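# Quick check, what structure comes out for this input:
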Amino acid sequence: MTGIASRGQLRASFVRWALFTVPLVVLLGFLSGQLAGSGADGMWFQSLQLPSTFPPPMWFGIVWTVLYVMMGLALAIVCAAWGARGRGLAIAVFALQFIANLAWSPVFFAMHNIEGALVVIGVLDVLVIVTIALFWRVRRLAALLLLPYLAWIAFATLLNWQFLQLNPNGGIEGPDAAVQRVQI
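Next up, the predicted model:
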């Protein structure tokens, strides 16, 4: 027996990986959103001035779900590429960029830190570009699946920067705006 897998075996390996990676990526993305609290529905976010480029909020859930599925499929393609040079590094950098991805929502929405979120998404942009380059060396299709993700986070980076420009105080007007006193 040779050490080369048949097409059927390769396909089965990809399917097994995809059955693990796609739900995992989607679930973790969902949990990150939950950690962010009320998100765009929260009072803090509603107090912010919105950039003119801000799309209707319904699109965020749709786009992120599609992107997370594509990310999970890209990861499955790379994970199924047993023996490919650079596979381990590509998976490790994917994990790093995904951690940065998951960190953005809590930093922006839960911590109300627009500037910190801009730093996180800047790091994410760089890590996604590196991930795409590493995936390209392992399996080109995996890299191509990440291109819409790169386009979306580039747009999200622009939005984050515009939020910071429009809301330099993070949506807090004056030194006592975050304090609410209730006398009982």
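# From here on, just use CA atoms for contacts and neighbour counts.
Noted.
# wait, doesn't Val138 sit right on Ala80?
No: between Val138 and Ala80 there is no contact under CA atoms under 8 Å: 10.2 Å.
# now the helices for this protein?
7-35, 43-46, 58-79, 87-105, 114-138, 140-145, 147-166 (DSSP state H).
# one more to line up against the first:
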Amino acid sequence: MSTFSLPAIFIAIPRNPVLAVGLPLALGTLSGLPTSNVVKTAWYQNLRSPPGRPPNGAFPIVWSTLYIAMGYASRLAVKALDSSLLPATQDTLRTALALYWGQLALNLLWTPLFFGLKRPGLALLDCTALTGTTVYLTTLLHEPTGGQSTWLLAPYCAWLGWATYLNAGIWWLNRDLKPSGKKY
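Have a look, this model is predicted:
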């Protein structure tokens, strides 16, 4: 008998491949829409960035690809859950699916924190939690999905590591600025 319960909706959505891939892609797109306006503002233009920041045009391409990959990884997790007979593996997969939804929420929260509230420090806390959650999720899913989910989530983990570096650098280099972009 399983010891971990997850609301049925969080298992039902990834069972449908269109929803599994489409939901994170749609939510990520909606979350990122305001970004295109903020990157044109003086606040963003005047932020000092650490070396290695990709061009703004790379972000929509990379994030769309990552949202599709993470969505399909959730599909693989549910398929493994549906076929597993071992309670311990089922618990691991339910935990992984809970982490999947948690990382998606953290992911969607980052944009309003960084671009909406203009709080790179709060966004950095979110990004750090997101990265740790996603790395742990990836390790939990590796064995039950025969490594397939790792191929999908490893690029996401790498990108999150890079994003954490960029967020930390922006926070550190601009820590004397108020959200308005003026110095304290």
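# coming back round to it: which among the helices of the first structure is found nearest to Ile172 of the first structure?
Proximity to Ile172 of the first structure (CA to CA) singles out helix 43-46 among the helices of the first structure, at 8.5 Å.
# got a list of contacts for the closest one?
Residues outside helix 43-46 of the first structure that contact it (CA atoms under 8 Å, 6 or more residues apart in numbering): 39-40, 109, 112, 171.
# And Leu108 of the second structure, what's its match in the first structure?
Under the alignment (TM-score structural alignment), Leu108 of the second structure pairs with Leu102 in the first structure.
# for the closest residue to that match other than its chain neighbours, what are its contacts?
Leaving aside its sequence neighbours, Leu102 of the first structure sits nearest to Ser32 (CA to CA, 6 or more residues apart in numbering; 5.4 Å). Under the criterion of CA under 8 Å, 6+ apart, the neighbours of Ser32 of the first structure are 102-103, 105-106.
# Kindly recompute the last result at 7 Å.
Going by CA atoms under 7 Å, 6 or more residues apart in numbering, Ser32 of the first structure touches 102, 105-106.
# How about Asp125 of the first structure?
So Asp125 of the first structure contacts 153-154 (CA under 7 Å, 6+ apart).
# center of the first structure - which residue?
For the first structure, the residue nearest the mean C-alpha position is Asn101 (3.5 Å; CA atoms, centre = their mean).
# separation between that one and Gly42 of the first structure?
Look at Asn101 of the first structure and Gly42 of the first structure: by CA to CA, to the nearest Å, they are 21 Å apart.
# do Ala74 of the first structure as well
On the measure of CA to CA, Ala74 of the first structure and Gly42 of the first structure end up 33 Å apart.
# Then Gly122 of the first structure?
Distance, Gly122 of the first structure to Gly42 of the first structure, by CA to CA: 24 Å.
# thinking again about what came up before, neighbour count winner among Ala74 and Gly42 of the first structure?
Shown here are Ala74 of the first structure and Gly42; by other CA atoms under 10 Å, Ala74 has more neighbours (26 against 13).
# what's the neighbour count on the aligned residue in the first structure for Thr150 of the second structure?
Using TM-score structural alignment as the criterion, Thr150 of the second structure maps onto Ala143 of the first structure. Ala143 of the first structure has 23 neighbours, counted by other CA under 10 Å.
# same question, Gln9 of the first structure
Gln9 of the first structure: 11 neighbours (other CA under 10 Å).
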